[in-house]
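1. With the input below, show me the fold.
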Amino acid sequence: MIRDDVKAAQIAAMKAGDKGTVAATRLIQAAIKNRDIELRTAAAPADDDVVVTEVLQKMIKQRRESIDLYRKGNREELAAAEEAEVAVIERFLPQQMSEDEAKAAIDAIATEIGAASVKDMGRVMAEVKARHAGKMDMSKASALVKARLAG
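-> Okay, the predicted model is just below:
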């Protein structure tokens, strides 16, 4: 499980004296813990790795936004710190699908459910998320679905 990988990486980083990785893994664990607390009220618990992957993807998205803002503000040292955190977080994400694999998966789903126009985008995206959450960036998937259904 990803949760265990994060804990093991934190212990290894502490032993190696890698302060950057220790700080990033602590942030990851705190975000996962917050998500666990949010899900206590949910009816059915989701697959643990899917939940952890969603948390990690959200953390990366936040940091990439921060990097853009820091670069616009000429704060390169802060952008570099955020990039270091992104690198640590990405180590724990499952391998992402390539663009060609994503297109093939989207084509298969669209064909399977009979999606013919952009009006069917919600149904296709719901199925893509159900089948490929964690393996595909949903913002990129949304653009690919839109292109598939429009063209």
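
2. alpha carbons only for contacts and neighbour counts from here, please
-> Will do.

3. can you pull the contacts of the residue nearest to the spatial centre of the chain?
-> With distances taken as C-alpha atoms, centre = their mean, the residue of the chain nearest its centroid is Q57 (2.3 Å). Contacts here follow C-alpha atoms under 8 Å, 6 or more residues apart in numbering; on that basis Q57 touches L93.

4. With T111 as the reference, measure out to it.
-> 28 Å (C-alpha to C-alpha, to the nearest Å).

5. Equivalent analysis for E101, please.
-> According to C-alpha to C-alpha, E101 stands 15 Å off from T111.

6. got it, and Y70?
-> 43 Å.

7. From start to finish, how long is stretch 124-138 in a straight line?
-> 12 Å.

8. element containing the residue nearest to the centre of the chain, please.
-> Take DSSP states H and E as the rule and Q57 turns out to sit in helix 48-72.

9. Quick check: buried residues in the helix or strand just after that helix?
-> Reading on from helix 48-72 to the C-terminus, the next helix or strand found by DSSP H and E is helix 76-90. By neighbour count on 16 or more other C-alpha atoms under 10 Å, the buried set for helix 76-90 is A79, E82, E83, E85, V86, V88, I89.

10. Counting by contacts, list what the helix or strand that comes right after helix 76-90 packs against.
-> Using DSSP H and E, the helix or strand that directly follows helix 76-90 along the chain is helix 99-113. Applying 3 or more C-alpha pairs under 8 Å, 6 or more residues apart in numbering; DSSP states H and E, one finds that helix 99-113 contacts helix 121-132, helix 138-150.

11. now the other sequence, so there's something to compare against:
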Amino acid sequence: MLKLQIQSDMKTAMKAGDKTRLGVIRLMLAAIKQREIDERIELDDAQVLAVLDKMVKQRRDSITQYSGAGREDLAEIERFETEVIQSYLPRALTDDELTTLIDAAMASTQASAMSDMGKVMGLLKPQIQGRADMGSVSARVKQRLGG
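-> Got it, this is the predicted structure:
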């Protein structure tokens, strides 16, 4: 279980005195716990990945904003947090792997128009969660469907 691994890493960071890493791990566990409380469920690995993926996306947005405002000190903190969070996500897909998955999803759903985009994305999302940026995947599918 991914959640147990994160909890174990928190203990390791505490023992090692790695306060910056510990802070990020605590943020991750807080986000996971918040979702569990909100939905009154125990999250499985796929749902934990979705939470972590969302956290990475938020940090990428923050990095862009901080860099644009000339606050490289804050952008650097966000980059570190992104690295720590990404260490728990699966290996990112290459462009070729992503293209193959998109092709397979389009073939299995027989997608040919923009109205089929929801079917394709619904099939792709569980396969690529945490392994690729959903926004860029969505743009690629849209382009392939002629949108």
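
12. on that earlier part again, Y70 and T111 of the first structure: who's more crowded?
-> Y70 (17 against 12; other C-alpha atoms under 10 Å).

13. where's I11 of the first structure relative to D49 of the first structure, distance?
-> For I11 of the first structure, the distance to D49 of the first structure equals 20 Å [C-alpha to C-alpha].

14. Next: K19 of the first structure.
-> Relative to D49 of the first structure, K19 of the first structure is positioned 26 Å away (C-alpha to C-alpha).

15. Could you check which of the two is surrounded by more residues?
-> Neighbours around K19 of the first structure and D49, counted as other C-alpha under 10 Å, are more numerous at D49. The numbers are 15 against 12.

16. What does the more buried one correspond to in the second structure?
-> For D49 of the first structure, the aligned position in the second structure is D45, judged by TM-score structural alignment.

17. quick one: contacts for that match?
-> M1, L2, K3.

18. In TSV, list those residues along with neighbour count.
-> TSV is the format used below for the contacts of D45 of the second structure (neighbours: other C-alpha atoms under 10 Å):
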residue	neighbour count
M1	9
L2	15
K3	18
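
19. got those residues as JSON lines, with secondary structure and distance to A31 of the second structure columns?
-> Below are these laid out as JSON lines (DSSP: H, G, I helix; E, B strand; the rest coil; distance: C-alpha to C-alpha, whole Å):
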{"residue": "M1", "secondary structure": "coil", "distance to A31 of the second structure": "16"}
{"residue": "L2", "secondary structure": "helix", "distance to A31 of the second structure": "14"}
{"residue": "K3", "secondary structure": "helix", "distance to A31 of the second structure": "11"}
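
20. Please pull up the equivalent of L124 of the second structure in the first structure.
-> Aligning on TM-score structural alignment places L124 of the second structure opposite V128 in the first structure.

21. burial of its match, as a residue count?
-> Residues near V128 of the first structure, counting by other C-alpha under 10 Å, number 21.

22. Can you give me the separation between it and K103 of the first structure?
-> According to C-alpha to C-alpha, V128 of the first structure and K103 of the first structure sit 11 Å apart.

23. what about L22 of the second structure, helix or strand, and which?
-> Assigned by DSSP H and E, L22 of the second structure belongs to helix 19-39.

24. which parts of that helix are buried?
-> By 16+ other C-alpha under 10 Å, the buried positions in helix 19-39 of the second structure come out as R21, L22, V24, I25, M28, L29, A31, I32, K33, R35.

25. For that helix, which outside residues touch it?
-> 3, 6-7, 9-10, 13-14, 42-43, 48, 51-52, 55, 81, 84-85.

26. now do stretch 71-80 of the second structure
-> By C-alpha under 8 Å, 6+ apart, stretch 71-80 of the second structure touches R59, R60, S62, I63, T64, Y66, S67.

27. Contacts only, for the residue nearest to K119 of the second structure when sequence neighbours are not counted.
-> Using C-alpha to C-alpha, 6 or more residues apart in numbering and skipping residues adjacent in sequence, the residue nearest K119 of the second structure is T109, 6.7 Å away. The neighbours of T109 of the second structure, taking C-alpha under 8 Å, 6+ apart as the test, are D116, K119, V120.
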